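1. Give me the fold of what follows.
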Amino acid sequence: MYYILFLLLLSFCLPAVSEATGTLQSKIVEAPNGATIKIEEGEYEETVIISKPVTLEGTGKVLLRSCEDKPVVTILNKGVTLKNMMVEHCGSDKEDTAIYVTGSHHNLEKLNIETRHLGIRLDNANDVTIQDSEIMGINRGNGIDLWKSNRNKFKNLKITNVSDGIYLEQSNENTLRGNNIQKSRYGMHLMFSDDNILEENVSRLNTTGTELMESKRTVVHNNQFSSNNNSVNAQGLLLYLASDTEVTGNEFISNRVGIFIEKAENNRLEFNKIMDNFTGVQFLKSNGNNAVNNTFVGNVNDAQAIESSKNQLNGNYWDAASKVDVNGNGESDIVYTADPYFLTLTADVPEYQLFFQAPGIIMLQNMLKSPYEQLLIDSAPLMDMTMEVEKEQSSRLILWCMSAVMIVASCSLFIFGRKRR
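-> Next up, the predicted model:
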C-alpha cells in the first residue's frame, strides 16, 4: 500500500520537474515587448533564445549553465538587455560560445562568464554595449570575438586566461575603454578593422599587449602595456601593416619590446612613457613613421631599426643621450643616434646576446657602423622628460642583475671552453 502511494506521489512530481526545465524560455516567450523578466536566485541548466526587446535580470546569485553544443544565451534582433548573472559554458567543442549576439542596440552588463572556448561572440552586431563584466577562460578561445560588427562599446571589462581578450575582424568604429586584460595571448587584437578607439585599457602579462594588423586610423590613447614579456615574440604594442595610427599618452613598461612597428607607415607616437623594456621601440621594414615628445627611460635598448628609413624621431627624451643645451631652448645640442648594429648581429648569431654591452661589441659598433639610412637619429633630443617617471630601484636592480648574468655566462663559456681543449 505504501509503495503504491509512493508511485502515485512520484508520478505527480515528475511533470512538475519537466516543466521547470523550460521555465526561463517560457517566461521570455510569454513576456511582452519592453518587459523586465526577473530571474530568482538559483542555478538553471538550460539554453535560452531572446529575440525581442526585453530585459532579463538576475536577482541575487543566478547561474545560467549549459554544456550543449550551442550558446547558453542567444540574443537576436534589437534592444535586448541581459544583466546581473553568471553564465557558464562547459562544452568541449571548439566553436562553443557562452553568449552569441547579433542584431543591434543590445546591452550586456554585470555578467560573470566562464567558458572553455568563446566568451561573447558578436556576429554582424552593431551599437551593442558590454560593460562592468568579467570573462574567464582556459586559453582556448577569445574573450570577446567580433565579426563585421560596428560602433560597439566595451567598458570596464576584466578578461583573463583567453586566447585574445578582445578580437576584432572587419569591425569598425568600436570603442574599447577601461578594460583589464591579463594572462592571454593577445590583450586586444584588431585585424582589417578601421577607426577604432582603444583608451585607458590595461594589458599586462600577455604574449602581446595589443596587435593592430592591416588596420587604419586607430586611436591608442592613455593605455598601459606592461610585463608583456613571457615569450621571445612578446611586445607591448605591435603595429603590422597598420597606418595612420595615433599612439599617444600610453605607458609601455617592462615589456620585451615596448612598441614593434613592422611594415607599417604613417603612424604617430607622441607623449608615451617607454620605460624598463628590453627594447623601447623597434622598426622593421617600416617607413614614414613619426615619434615625438616621448620619454625613453631605463630600457636596455632605446630604439632599433632594420630595413627602415624616413622615420622621424625628433624631440624625444632619452636617458642614455648626452645632453648639452647651450641656448637654453630645452633641446640638447648633441644629436642622439640609435644604431641597430647589435640587433642585426644577434639576429644572425643569437649567442652573441651574451656579449651585450661588452667593450669589444661597443668598439665594433663604433668602428663598423650601420648604413646611415638604418640609423635612428633624434637631432633635437629633449633635456627634460615629457612624462613623469618614478625611477624605481627594483627596475634598476633588474637591469644590473641581467648584466651580471650575461657577464657570468660569458666567463663560464670562456673558462670551461678552454678546459675542454
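2. Going by C-alpha atoms from here, please, whenever you check contacts or count neighbours.
-> OK.
3. Asp123 and Glu109: what is the separation?
-> 18 Å (CA to CA, to the nearest Å).
4. do the same with Ser149
-> To Glu109, Ser149 is 18 Å away according to CA to CA.
5. what about those two, which has more around it?
-> Neighbour count, other CA atoms under 10 Å: between Ser149 and Glu109, Ser149 has more, with 25 against 20.
6. ok but the more buried one is inside a strand, no?
-> No: if the criterion is DSSP: H, G, I helix; E, B strand; the rest coil, then Ser149 is coil and not within a strand.
7. Return the residues in contact with it.
-> By CA atoms under 8 Å, 6 or more residues apart in numbering, Ser149 lies in contact with Leu122, Asp123, Asn124, Ala125, Asn126, Gln170, Ser171, Asn172.
8. Before we compare anything, build this one as well:
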Amino acid sequence: MSARLRLQGWLRGGALALSGLAVLVLVAFAFGRIATTFGVYDLTRDAGFADHHPPPPDPRSEEELESLRRFPRDAAALQPLIDATPTGSVLHLARGIYAAPGVVNRPMRIEGEPGTVIDGGGVGSIMTVTADDVQVIGLTFRNSGERHESTDSAVRLRGKHGVFRDNVIEDCLFGFELKQSDMNIIRRNRISSKDLPEALRGDAIRVWYSNGNRIEDNEIFRTRDTVVWYSKENILDGNRIRDSRYGVHLMYAHQNSMRHNVLVANTVGVFLMYANDNVLADNVIQYSQGPSGIGIGFKESSGARIEHNDVFANARGLFMDASPYDPESHNAFRGNRFAYNGVAVAFHSGWEGNAFEDNSFFGNHAQAMVAGGGSAQRNIWSGNFWDSYDGFDRNHDGAGDTPYRVWTWADRLWMDVPDAQFFRGAPSLEMIDLVERLGSLTEPRLVLADPAPRIDAIADAGARRAGVKEVLR
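-> Next comes the predicted model:
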C-alpha cells in the first residue's frame, strides 16, 4: 500500500511539474513575441559593424569646411603657428583657444600649458599628423565635426614613431584615428566622445592597418568603441574604459597584447573576432550587462592566451562562438576568476579546442551553458575551483576525490529557449528544477566534467597588478 501511495505521489509531482513547465513555455514564447515587437536587439549579431572599412574622404572642399566653422572670437589660427615652426623644434602654445584645423607634415613637438584648447569649430577633424616623429603633449582638443563618413576626429595619425600624451579630448566624435600608422605611443590621454546615443558616438581610438603601437594608461569614457582592426603587435596596457559599447574590439587583428586594463560598465568588455594569437592578461572586466552583455567574447578566433583576468558581474562572463576556428590551434584560459556572472562560460555551440585550467568559478548563477542542446565536454577542464562542488578531499592533495560535473535539469528551458531567460531565477522555474532533480522525468544533460577540481580557491587567480582591481565609479 505504501509503495502505491509513493507511486501516486511521484505521478502527481510529475504532472504538476509538466503542467508548470507548459505554462512557463507559453509565457516565455509570449514574452518572445513581445520582445520581437519592441525590437529587443542582440548586439553580437552585428559585432562586425558595417563601418569596418575606411570611410571615403569628405567630399566638401576645404573652403566649404572653413566657411562652416565657428570659433570663439579670440581664437588664434593654429596652422600659421605650425607652419612657422622649424623642423625638429618645439611649438609651445600658451594658455588660450586656437582655431583648427592643423596639419603637421614635419617632425616637431607641440606642447601646451593647462588651459590650451584647440577648437575644431564643429566641422571636420582638428589635427592631422602626416609626418613621422611628431610629439603632441598637454593639449585639449574640443568640438570636432559630427560626420561619420569623414571620421571627424580630434587627431588623425598617418605618421610613425609619434608620441601623444597627457592630452584631453572632449566633444569630439572620434579621438585618435590611426591609419597605416606604426610605432606610436598614445599615453595618459583622457578621451570622451560627443553627447550622442551610444551607437552614434565615435571611437575613442581606432587602429586600422597600424602595427606596433603602444596605447597606455588612457582614461576612456562615454565613447562608442576602442577598435584594433587589421593590425598586429599593438600593446594596450593600463587603460581604463567605461560606459561605452565595446571596451576593446579586435577584428582581423593578430598578436596583440592587452594587459592591466580596467573595463567597467561597457556593453561588451573585450571581443575578439577573426583574431588570432592575442594575449589578454591581468585585466579587470566588470558589469557588462543587458541582453548583449559579455565580459570576453570570441568569434572564430584561435591561439589566444587568457590569463589572470577578473571577469565579474557580467551577463555572460565568457562567450564562445566557433572558437578556436583553426583546428590545429587552441585557446588557453588559465588563472582567471569568473565570479557573480549570469553565466560564467556560454558556448554558442558544442565546439572544441579550448583549455580551462586553474581558474576559479564562484558566485555565478550558472557555471556553463551550451546553446542548442550541445555539450562542452570536448574542451579541457582541469584543476579549476568550483564553489558548487560538493565532494571531499580525503587524501589532502588539494583536488577533489570525485569529478565535478555540470548537469542541466529544468534549466535546459532557458538555455534552449532564449526568450525564457526572462524567468531565470524565478521561483516557478526554481521549483520545477527542484522537482526534476528529486524525481527526474527526463535524462539530464552533462555539460562539462572537471576530473580534478580544486578544493580551495586558487590563491594566484585573478588580476595581479597592484591597483588594477580598483572599480571605476
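9. what's the TM-score for these two chains?
-> Superposed pair, TM-score by TM-score structural alignment, normalised by the length of structure 1: 0.83. Supporting alignment: 368 aligned residues with a CA RMSD of 2.1 Å.
10. coming back round to it: now, the contacts of Ser149 of structure 1 that are in strands?
-> Leu122, Asp123, Asn124, Ala125, Asn126 (DSSP state E).
11. Mark which of those are buried, thanks.
-> Those of these that meet the buried threshold are Leu122, Asp123, Ala125, Asn126, by 16 or more other CA atoms under 10 Å.
12. out of those, who's nearest Ser227 of structure 1?
-> Comparing these against Ser227 of structure 1 with CA to CA places Leu122 closest, at 29.3 Å.
13. Remind me what the longest helix that structure 2 contains packs against, helices and strands.
-> Ordering each helix of structure 2 by length in residues (DSSP state H) puts helix 2-37 first. Helix 2-37 of structure 2 sits against helix 427-438, with contacts defined as 3 or more CA pairs under 8 Å, 6 or more residues apart in numbering; DSSP states H and E.
14. Kindly recompute the last result at 10 Å.
-> helix 412-416, helix 427-438 (3 or more CA pairs under 10 Å, 6 or more residues apart in numbering; DSSP states H and E).
15. Correct me if wrong: His249 of structure 2 contacts Ser231.
-> No: if you go by CA atoms under 10 Å, His249 of structure 2 and Ser231 don't touch, sitting 11.7 Å apart.
16. which residues do those two both contact?
-> Ala275 (CA atoms under 10 Å, 6 or more residues apart in numbering).
17. What ranges does the stretch 251-400 of structure 1 have for its helices?
-> 341-348, 359-367, 393-420 (DSSP state H, counting those that start in this stretch).
18. which helices and strands sit right next to the longest one?
-> In this case it means helix 393-420 of structure 1. Right, helix 393-420 of structure 1 is packed against no helix or strand by 3+ CA pairs under 10 Å, 6+ apart.
19. what's the offset of that helix from the middle of its chain?
-> In terms of CA atoms, centre = their mean, to the nearest Å, the centre of helix 393-420 of structure 1 is found 33 Å from the chain centre.
20. Ok, the shortest one next?
-> Helix 341-348 of structure 1 has its average C-alpha position 28 Å from the chain's average C-alpha position, going by CA atoms, centre = their mean.
21. How about the second one?
-> Taking the mean C-alpha point of helix 359-367 of structure 1 and that of its whole chain, the gap between them comes to 37 Å (CA atoms, centre = their mean).
22. And the counterpart of Ala204 of structure 2 in structure 1, how far from Val326 of structure 1?
-> Matched across to structure 1, Ala204 of structure 2 falls on Gly143, judged by TM-score structural alignment. Here Gly143 of structure 1 is placed at a distance of 54 Å from Val326 of structure 1 (CA to CA).
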